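Peer 1: from the sequence below, what's the structure:
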Amino acid sequence: MIVRAVAAGDLAAWERLYAGYAAFYGVAQTEEMRARVWSWLMDPAHGTEGLVAEVDGVVVGIVHYRSFARPLSATIGGFLDDLFVGPEARGSGAAEALVEGVADVGRKRGWSLIRWITAEDNYRARGLYDRVAEKAKWVTYDIKL
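Peer 2: Model (predicted):
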């Protein structure tokens, strides 16, 4: 398994996986929405970046991430977004490899931590997350604008 930065040639595989991610969470996602996120990933000036997990030349998983300021600790952290592995590759270690890939980026950049959220009922993913990270004590709130 290879974990590497997302590249222009990954568009078709990325679209398939990102659409699967949206479907998993029951989010209506349009082609225009995916095109916008893809443009962010391809723009070095944008804060959103991505990695893919590849097995035998086939992209089987994706993850997006970005840095964020942590004023209280006066550090920069990394936020892991949108981790998804195709059903055909679940259990292959791709999800853990993608999490570790983001952690590697963070170590190289001097980030203080990697943070992410998941749905409370995403039990399969939480099994991995409970093994590789510490569950935060923070409760999340949203204001829809």
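Peer 1: drop to CA atoms for contacts and neighbour counts, all remaining ones
Peer 2: Noted.
Peer 1: Gly77: what secondary structure?
Peer 2: strand (DSSP: H, G, I helix; E, B strand; the rest coil).
Peer 1: check Arg66 too.
Peer 2: Arg66 carries the three-state label strand when classified by three-state DSSP.
Peer 1: what's the neighbour count on it?
Peer 2: 17 (other CA atoms under 10 Å).
Peer 1: need the contact list for it.
Peer 2: If you count contacts by CA atoms under 8 Å, 6 or more residues apart in numbering, Arg66 has them with Gly47, Thr48, Glu49, Gly78, Phe79, Leu80, Asp81.
Peer 1: also this sequence, please, to line up against the first:
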Amino acid sequence: MQIRTVTPADESDWSDLYRGYRAFYALPDDDTAVLTTWSWVSRGEHGLTGLVAVDDAQRVIGLANLRRFARPSSASTGLYLDDLFTAADARGQGVATALLQEAAALAGREGATVVRWITAADNSRARQVYDRSAVATPWVTYDMRPALD
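Peer 2: I've put the predicted structure just below:
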């Protein structure tokens, strides 16, 4: 397995995996969302970097989408892991761990002070991997809708 940044040739495999990610989280099937996210990730828009895990046959078997964010309280920067997903037939083979390790290496190369992410409380399989790679925080996440005039 190789971990690397996305290339234009990855679009089809990446899109299939990203659709699987969206389905896992019960998000609506939305080709526009997949295409828009691919555009951002593949072009590095919004500070995004797309990582992929590729098997020996050059098939994309995992993805990680990371973006940079400022950390005013520590006057530093971090990487936020927006999405991490592994193909069903590649689970249990260390794909997610390898992607997390590359995210940590990227953060180190860039001088970031943290790699941060959220996951669903009931995502027990992923949380087993995450607990081996990181420390769960005590913070609670909130979402607020924008005000409409």
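Peer 1: dump the residue contacts of Ala64 of structure 2.
Peer 2: Under the criterion of CA under 8 Å, 6+ apart, the contact list for Ala64 of structure 2 reads Gly50, Leu51, Val52, Leu81, Asp82, Asp83, Leu84, Phe85, Leu99.
Peer 1: average offset of the strand or helix carrying the fifth one relative to structure 1?
Peer 2: Read it as Asp82 of structure 2. Secondary structure from DSSP states H and E places Asp82 of structure 2 in strand 76-86. Once superposed with structure 1, the aligned residues differ from strand 76-86 of structure 2 by a mean of 0.5 Å; criterion: mean CA distance after the TM-score superposition for structure 1.
Peer 1: show me what counts as buried in that strand.
Peer 2: Within strand 76-86 of structure 2, the residues that qualify as buried are Thr77, Gly78, Leu79, Tyr80, Leu81, Asp83, Leu84, Phe85, Thr86, counting by 16 or more other CA atoms under 10 Å.
Peer 1: so the last one sits against Val95, correct?
Peer 2: When you say that, I think you mean Thr86 of structure 2. Yes. At 6.7 Å, Thr86 of structure 2 and Val95 qualify as touching, with contact defined as CA atoms under 8 Å.
Peer 1: can you give me the helices for structure 1?
Peer 2: Secondary structure of structure 1 (DSSP state H): helices located at 11-24, 31-42, 94-109, 123-132.
Peer 1: comparing the ones you listed, which comes out most buried?
Peer 2: For the helices of structure 1, the stretch with the most neighbours on average is helix 94-109, a mean of 18; neighbours defined as mean count of other CA atoms under 10 Å.
Peer 1: superposed on structure 2, what's the mean shift for that one?
Peer 2: Overall, helix 94-109 of structure 1 averages 0.5 Å from its counterpart (mean CA distance after the TM-score superposition for structure 1).
Peer 1: which part of structure 2 matches that helix?
Peer 2: Helix 94-109 of structure 1 falls opposite residues 95-110 of structure 2 when the two are matched by TM-score structural alignment.
Peer 1: give me the residues contacting that stretch.
Peer 2: Contacts of stretch 95-110 of structure 2 from elsewhere in the structure, counted by CA under 8 Å, 6+ apart, are 1, 3, 51-53, 61-64, 66, 78-79, 84-86, 113-115, 129, 133.
Peer 1: and what of stretch 24-35 of structure 2?
Peer 2: Here stretch 24-35 of structure 2 makes contact (CA under 8 Å, 6+ apart) with Ser15, Tyr18, Arg19, Arg22, Ala23.
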